[in-house]
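sharing a model prediction with you, sequence too.
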Amino acid sequence: MTKKITIIGGGYAGTMLARELDQHADITLIEPREKWVHNVAMIRALARPELLDEIVIPYDGLLKNGKIIRGRVASIEGNIATLQDGFEIAGDMIVIATGSTYAAPFKMQGDDEAAFLTKAKQVINQIDKAKNIAIVGAGAVGSELAGELAFARPEKQVTLISADENLFPDYPAKLGRSMLRQLGELGVKVRLGERIANLKQTDAPFVPTKNKIKLSDGFPIDADLVIPVIGSKPVTDLLRALEDVTFDESGRAKVDGWLRPTANPDLFVVGDIASTGDTMTIVGLTRQVGWLKKALKAHLRGKRLEDINPYKPWSKPLILLPLGPDKGAGALPFGVTGPFSTSTIKGKKLFIPRYHREFDWKP
């Protein structure tokens, strides 16, 4: 009999795993939204709004054999997922892939893609009107956004503000130096080791009082628009309702070597919610999904999970950071990459054609 696998969450990790296992098990993907958003490309879409029509994609073509149930899981008991309306979905295995949240407009704040697009267009309108834009937070999203805006809208002054003394301090120093140099070439002003005094809000862009902000040292900056990009937060509500799950300092669920957060041998987590040592990036979750796909396929053939080599994260944190279509840098297994490799792998197309194919969709 074909085994049933329930996957909760239709973000990057959930859809990738569902598609990979669609030919090997009876897959049920539970997702409350009608459409998937390619959040990686949302950064560029703020500078190039025409991309919005290409990165909000229906789920309809994702699976050929399995089914997608639109709903939100309220609880998990054993191998049964119960939706908010009381409907129960039983499976032989459950994979939780509920992902993470982020400030608007980079990710949906609710389940309505129309509301998401409305908010995105509002922010784009704010960007159109602004002459001086301050981006607070110089992680991947903040740095990429600074580069995308400076490339596409060179008439605007972009200031990137980071509390860290160096860009990307958790990666090789060469990566931060390369990004700092290229941002400078694009005309971005970078303020390191600084914070905004009395940051008004962190969950969405805002217009500051009198079009000025002050840094923690009192230095004033002209800003018609402030865009906070402080970081991702894992969505772990379902896991927090389970008694024996523990969490790391960032709120991600601790797992054993086979991505299991509890004593239930058939319950797995993957992606941004899993504390594996991977960064919360596409590079990290792709490795997890690849391992889990192989492990579950072997398990479906009758192999004990404990006889499968446990999951190992990347030995070093990896990342790709485009700054517009032609610039950027990355940290990959073979070392720090420059503009050419970053552009070739990611920067030019941001994987948009790939996701059109994987969802069997044409804009």
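Perfect, thanks for sending it.

from here on, contacts and neighbour counts on C-alpha atoms
OK.

which residues in the stretch 251-363 of the chain form strands?
In the stretch 251-363 of the chain, the strands defined using DSSP state E, counting those that start in this stretch lie at 253-254, 267-269, 274-275, 319-323, 327-332, 335-337.

for Ala81, find the nearest of these.
strand 267-269 (11.0 Å; CA to CA).

which other helices and strands contact that closest one?
Contacts defined by 3 or more CA pairs under 8 Å, 6 or more residues apart in numbering; DSSP states H and E place strand 267-269 against strand 93-96.

beyond the strand it packs on, next helix or strand please.
strand 100-101 (DSSP states H and E).

what's the next helix or strand after that next one in contact with?
Per DSSP H and E, the first helix or strand lying C-terminal to strand 100-101 is helix 113-129. Under the contact criterion CA atoms under 8 Å, 6 or more residues apart in numbering, helix 113-129 has outside partners 33-35, 46-47, 49, 52, 56, 104-105, 107-110, 133, 205, 225.

and the helix or strand following helix 113-129, what does it pack onto?
Downstream of helix 113-129, the next assigned helix or strand under DSSP H and E is strand 132-136. Contacts defined by 3+ CA pairs under 8 Å, 6+ apart place strand 132-136 against helix 140-152, strand 157-162, strand 225-228.

for the stretch 251-363 of the chain, what spans make up the helices?
Counting by DSSP state H, counting those that start in this stretch, the stretch 251-363 of the chain has these helices, from start to end: 282-300, 339-342, 352-358.

any chance of these in a markdown table, plus distance to Arg72?
Listed next are the helices of the stretch 251-363 of the chain as a markdown table, based on distance: least, CA to CA, whole Å:
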| stretch | distance to Arg72 |
| --- | --- |
| helix 282-300 | 22 |
| helix 339-342 | 37 |
| helix 352-358 | 24 |
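
which among these is found nearest to Ala173?
Ranking the helices of the stretch 251-363 of the chain by proximity to Ala173 (CA to CA) places helix 339-342 first, at 16.3 Å.

quick one on the thing from earlier: identify whichever of the strands of the stretch 251-363 of the chain lies nearest to Val73.
Proximity to Val73 (CA to CA) singles out strand 267-269 among these, at 14.6 Å.

next up, a structure to set beside the first:
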Amino acid sequence: MGSTVAIVGGGYGGAALARQLDPDFDVVLIDPRDAFVHTVAALRGLVDAEWAERIYFGYDGLFTRGRHLRDHAVAVDAGGVTTADGTGVAADYVVLATGSSYPYPAKPDTENSADSQTRHADTRAELASASRVLLLGAGPVGLELAGEITEQWPQTEVVVVDPADDVLGGRYLPGLRDALREQLTARGVRLELGSALTEPPSVPPGVREPFSVTTEAGVRIEADLWFRCYGVVPVSDMLHGELAAARRPDGHVEVDEFLRVAGASNVFAVGDVTAVPEPKRSKAASEHAAVVAANIRSLAAGRPAEHTYRPGEDAVLVPLGSTGGASQVPGPEGPIVLGAAETARYKGDDLLLGRFADLFSASADKG
């Protein structure tokens, strides 16, 4: 078809879209990282050295004709993208797939995969010698990290603090929360819920050094290592011109039912950065990519955008190590809760690695 598609961001949605459009379009994937990061498995990579090497996939495997431009996008408008070094990428279609930022270790905080592996190794060494770990946040990340730590180092005391009254915020079934609480308690994880800390720890996160904190309820907690497990921030500050109005105060980008960015007929958005009212998951980003790929093909063929996206149902998979966890998934008559065995089958053992190895034409056994 010959048209140029600039995709800003090489995460789950951007990578899937690049692969789908590459045979027929001139795809330019703009991302500052040297490799795709399978963040679904990042916490397993934190505690397991072998996994730390398996979660990175080079972008070259996506393309037969497209290319990866390794740089930051600093300006995006309907005509294309400008990168930090001043390179301009003119494009017929632009897709914002920038995702969101999140505190380390749920997402790597470096753009080079070798540096990320070194960072994981350093943190792993700190964890291995820690006796008490504090996790701030009882959402999916905090609970999953508690599960990974207690599986790898069962003797380590883990305390999870959250101002919410129960684990796992969001519109989930009580049975899901019950299952997770029961398994965490069986692992020795201490849950301090319903009260925030009076002030943050006095030492940096991920650095082993004894400290004490106090909750607003007066509970004193002593630990020698901590991590922040909350704080999703959509990455959308590069929108310029008429696209800037689509950016909400919270950073999410308004899109229509075709996943077009509000105010532009040739600009789309996929994944976490969108304001689509649904859980932000890798599966949703991949589904967004399929819709956008179909709509770009329609536009390139001279037809209007024809494919719409329906927001997904509330669903979540929360592994607790390789054998534990609980999930909520859609059922024939409404959402259902899956226990540890089913969750491990869906996500726990493999953490979906094989699916993304296939996407990048790589081996799931690498490393």
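In hand now; what should we look at? Note that this is a predicted model, so its numbers are computed, not measured.

TM between them?
Remark: TM-score between the superposed chains equals 0.92 [TM-score structural alignment, normalised by the length of the first structure]; 359 aligned residues with a CA RMSD of 2.1 Å.

before we move on, the earlier item: for His24 of the first structure, find the nearest of the strands of the stretch 251-363 of the first structure.
That would be strand 267-269 among the strands of the stretch 251-363 of the first structure, by CA to CA, at 17.4 Å.

which residues are in contact with Val316 of the second structure?
Pro279, Ser327, Gln328, Val329.

and the last one? What does it align with in the first structure?
What it means is Val329 of the second structure. Under the alignment (TM-score structural alignment), Val329 of the second structure maps onto Leu332 of the first structure.

quick one: that match and Trp314 touch, right?
No - using CA atoms under 8 Å, Leu332 of the first structure is not in contact with Trp314; the gap is 9.9 Å.

may I ask which two of the contacts of Val316 of the second structure are separated the most?
Pro279 and Ser327 (13.4 Å).

which neighbours do those two share?
Contacts common to Pro279 of the second structure and Ser327, judged by CA under 8 Å, 6+ apart, are Ala315, Val316.

how about Thr83 of the second structure, what does it touch?
Thr83 of the second structure neighbours (CA under 8 Å, 6+ apart): Asp71, His72, Ala73, Val74, Ala75.

now the residues you listed in JSON lines, with secondary structure?
Converted to JSON lines, the contacts of Thr83 of the second structure look like this (DSSP: H, G, I helix; E, B strand; the rest coil):
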{"residue": "Asp71", "secondary structure": "coil"}
{"residue": "His72", "secondary structure": "coil"}
{"residue": "Ala73", "secondary structure": "strand"}
{"residue": "Val74", "secondary structure": "strand"}
{"residue": "Ala75", "secondary structure": "strand"}
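
overlap between the residues you listed and the first structure?
Among these, the ones still in contact in the first structure (both residues aligned by TM-score structural alignment, their matches' CA atoms under 8 Å) are Asp71, His72, Ala73, Val74, Ala75.

the last one pairs with which position in the first structure?
Per TM-score structural alignment, the equivalent position to Ala75 of the second structure in the first structure is Ser75.

so its match sits against Ala81, correct?
Yes - between Ser75 of the first structure and Ala81 there is a contact under CA under 8 Å: 6.0 Å.

comparing the two, which residue is more hemmed in?
Using other CA atoms under 10 Å, the more surrounded residue of Ser75 of the first structure and Ala81 is Ala81, with 23 against 17.

name the nearest residue to the match of Ala75 of the second structure, sequence neighbours excluded.
Nearest residue to Ser75 of the first structure, sequence neighbours excluded (CA to CA, 6 or more residues apart in numbering): Thr82, at 5.4 Å.

cool, and Gln84 of the first structure?
In space, and not counting its chain neighbours, Gln84 of the first structure is closest to Ala74: 5.0 Å by CA to CA, 6+ apart.

could you see which of the contacts of Val316 of the second structure carry over to the first structure?
Here is what carries over to the first structure from the contacts of Val316 of the second structure, by both residues aligned by TM-score structural alignment, their matches' CA under 8 Å: Ser327, Gln328, Val329.

out of the helices of the stretch 251-363 of the first structure, which gets nearest to Gly184 of the first structure?
For Gly184 of the first structure, the closest of the helices of the stretch 251-363 of the first structure is helix 339-342, at 14.2 Å, according to CA to CA.

so which elements touch the closest one?
Using 3+ CA pairs under 8 Å, 6+ apart, helix 339-342 of the first structure is in contact with strand 319-323, strand 327-332.

how does it look with 10 Å?
Helices and strands touching helix 339-342 of the first structure, by 3 or more CA pairs under 10 Å, 6 or more residues apart in numbering; DSSP states H and E, are helix 173-185, strand 319-323, strand 327-332.

re earlier: output the helices and strands packed on strand 132-136 of the first structure in CSV; the columns should cover distance to His299 of the first structure and mean neighbour count.
Compiled in CSV, those are given as follows (distance: least, CA to CA, whole Å; neighbours: other CA atoms under 10 Å):
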stretch, distance to His299 of the first structure, mean neighbour count
helix 140-152, 36, 24
strand 157-162, 45, 23
strand 225-228, 44, 25
